[in-house]
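Participant: sharing a model prediction with you, sequence too.
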Amino acid sequence: MSEQDSGLRARLIDAGVDLLRREGVQALSLREIARQAGVSHGAPRRYFPTHLELLSAIAREGFADLAGQVAEAIGDSQAGPRAQLMSLGRVYLGFALADRGMFELMFRHDLLESGRLGLRETSLPLFEVLVDLVARAQPHSDAPPRLVAGALWANLHGIAQLWAWGSLPLAVGGDDVEPLLRAALDAHLGPEAAR
């Protein structure tokens, strides 16, 4: 791919990311992304033969952003694994609530199942970080770390969705998601005092 082609491909992805963040997933048509990128409506097909491929490339940007934020948040080698899990949870929930359109796109089953542009290879390393932290936080547990990490991730994802929809703030009578994050860690890892 020439430098010009690679620049136009990146411009289409950037236009899609910007459009997603401004107007949401429903705005991500090939035609609108092309218009935002300042190219003909047929240009995206040259670099992304299907709409799913372009959406996957946009979602990869979200996973890269989230992975970078997680790496920065848990990078303090002095913090123990449970503190790092709290940091990871804060980042995950913060990302989900601040960048709702991207979060929705990243976890669309049609994109994850399509195998387009290595989206699984982009998303699964983030899960492995969670598995590693759970394993280090529970070195003597009978529960496999991968299963505990999966349950914790599902819990975090559910908190993010229900909070964004307004259900959890109403149900728990508060506007702070931090106690829910602590409760999720306690539920999956046991109370902190017991560790």
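Facilitator: Structure's in. What do you need? The model shown is predicted, which means the values in this text are computed figures rather than measured ones.

Participant: could you use CA atoms for every contact and neighbour count after this?
Facilitator: OK.

Participant: skipping its backbone neighbours, what lies nearest residue 91 in space?
Facilitator: residue 70 (6.3 Å; Cα to Cα, 6 or more residues apart in numbering).

Participant: one more to weigh against that first structure:
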Amino acid sequence: MFDKEIEAIAKCTELIKELDENSKFRVIKYLIERFGIGSSPMHTGSFVPNKLINRGNFNNDEIEHQEFIEESNDEDYPTLKQLLIKNYPKNETEWILCYAFYASKYGEDTFRKEDITERYKENGRHTTSTNANLANNINSCIKKDWIKDINKDEFILKPEGKSYAKEVLKGNSTAKEVKRAKRTKGDSESR
């Protein structure tokens, strides 16, 4: 395996060594984005943080002296059942955000409306009302810059959404709690 890596490094080095700094940056940035590397640490223990990539003019000394911080997706997030018991999400928009967080593999993948519906069913909160209001609640998440639609059927969690979802999952919701009204048999018949 190392032979292929060394060969790739040698070829890349040979091809970009004659380029000016800005061209080198554009080539490296393209490769990072092309292969979905982003700020993922390399197996060598060094990586280029997004703050340096976005700046556009970094050197090897800066890269070597960066702290190695890897964000783990293996955090101990509560289960959907625990969210219900602990009452962490305070309103439907926060519930949608949490469902999206889980459905998107903690903000790393896309998700669909059907994934949200599945999470509603999974923790026993699926009703005709939640289903009917799903599009409106997703739109509320979009307005809050928590999620973004990438096409007609798929969504992604934005960094703001991922960050706030983690806060909600810790019990740090900033929303006012909305109590769901309990309907009795008489209430539904009189309407």
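Facilitator: On my side now, so go ahead. Given the structure is predicted, the values throughout are model-derived calculations rather than measurements.

Participant: once they're superposed, tell me the TM-score.
Facilitator: TM-score of the superposed chains, computed with TM-score structural alignment, normalised by the length of the second structure, equals 0.32; 111 aligned residues with a Cα RMSD of 5.7 Å.

Participant: ok, now which ones touch the residue nearest to residue 91 of the first structure?
Facilitator: 87-88, 91-92 (Cα atoms under 8 Å, 6 or more residues apart in numbering).

Participant: hmm, try it at 10 Å
Facilitator: Applying Cα atoms under 10 Å, 6 or more residues apart in numbering, we find residue 70 of the first structure in contact with 64, 84-85, 87-92, 95, 126, 129.

Participant: what does residue 148 of the second structure give?
Facilitator: 110, 138-139, 141-142, 154-158, 161.

Participant: picking up where we left off before, inside helices: which ones of the contacts of residue 70 of the first structure?
Facilitator: Within those, residues falling in helices by DSSP state H are 64, 84-85, 87-92, 95, 126, 129.

Participant: could I have the buried ones of those as PyMOL selection syntax?
Facilitator: Restricted to buried positions by 16 or more other Cα atoms under 10 Å, the PyMOL selection for these reads:
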select buried, resi 84+85+87+88+89+90+91+92+95+126+129
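
Participant: of the ones in helices among the contacts of residue 70 of the first structure, closest to residue 102 of the first structure?
Facilitator: Proximity of those to residue 102 of the first structure (Cα to Cα) peaks at residue 95, which lies at 8.9 Å.

Participant: for residue 89 of the first structure, see how far away that closest one is.
Facilitator: According to Cα to Cα, to the nearest Å, residue 95 of the first structure stands 10 Å off from residue 89 of the first structure.

Participant: same thing with residue 9 of the first structure?
Facilitator: 33 Å.

Participant: equivalent analysis for residue 126 of the first structure, please.
Facilitator: According to Cα to Cα, residue 126 of the first structure stands 12 Å off from residue 89 of the first structure.

Participant: residue boundaries of the helices in the second structure?
Facilitator: Going by DSSP H, the second structure shows helices at 2-16, 21-34, 50-55, 60-64, 80-86, 92-103, 113-122, 128-132, 134-143, 159-169, 185-189.

Participant: of the ones you listed, which approaches residue 149 of the second structure most closely?
Facilitator: helix 134-143 (7.8 Å).

Participant: give the other helices and strands that that closest one contacts.
Facilitator: helix 92-103, helix 113-122, helix 128-132, strand 147-149, strand 154-157 (3 or more Cα pairs under 10 Å, 6 or more residues apart in numbering; DSSP states H and E).

Participant: give me whichever of those is most buried.
Facilitator: helix 92-103 (a mean of 24; mean count of other Cα atoms under 10 Å).

Participant: so that one versus helix 113-122, what angle?
Facilitator: 100 degrees (axes from the mean of the first three to the mean of the last three Cα atoms, to 10 degrees).
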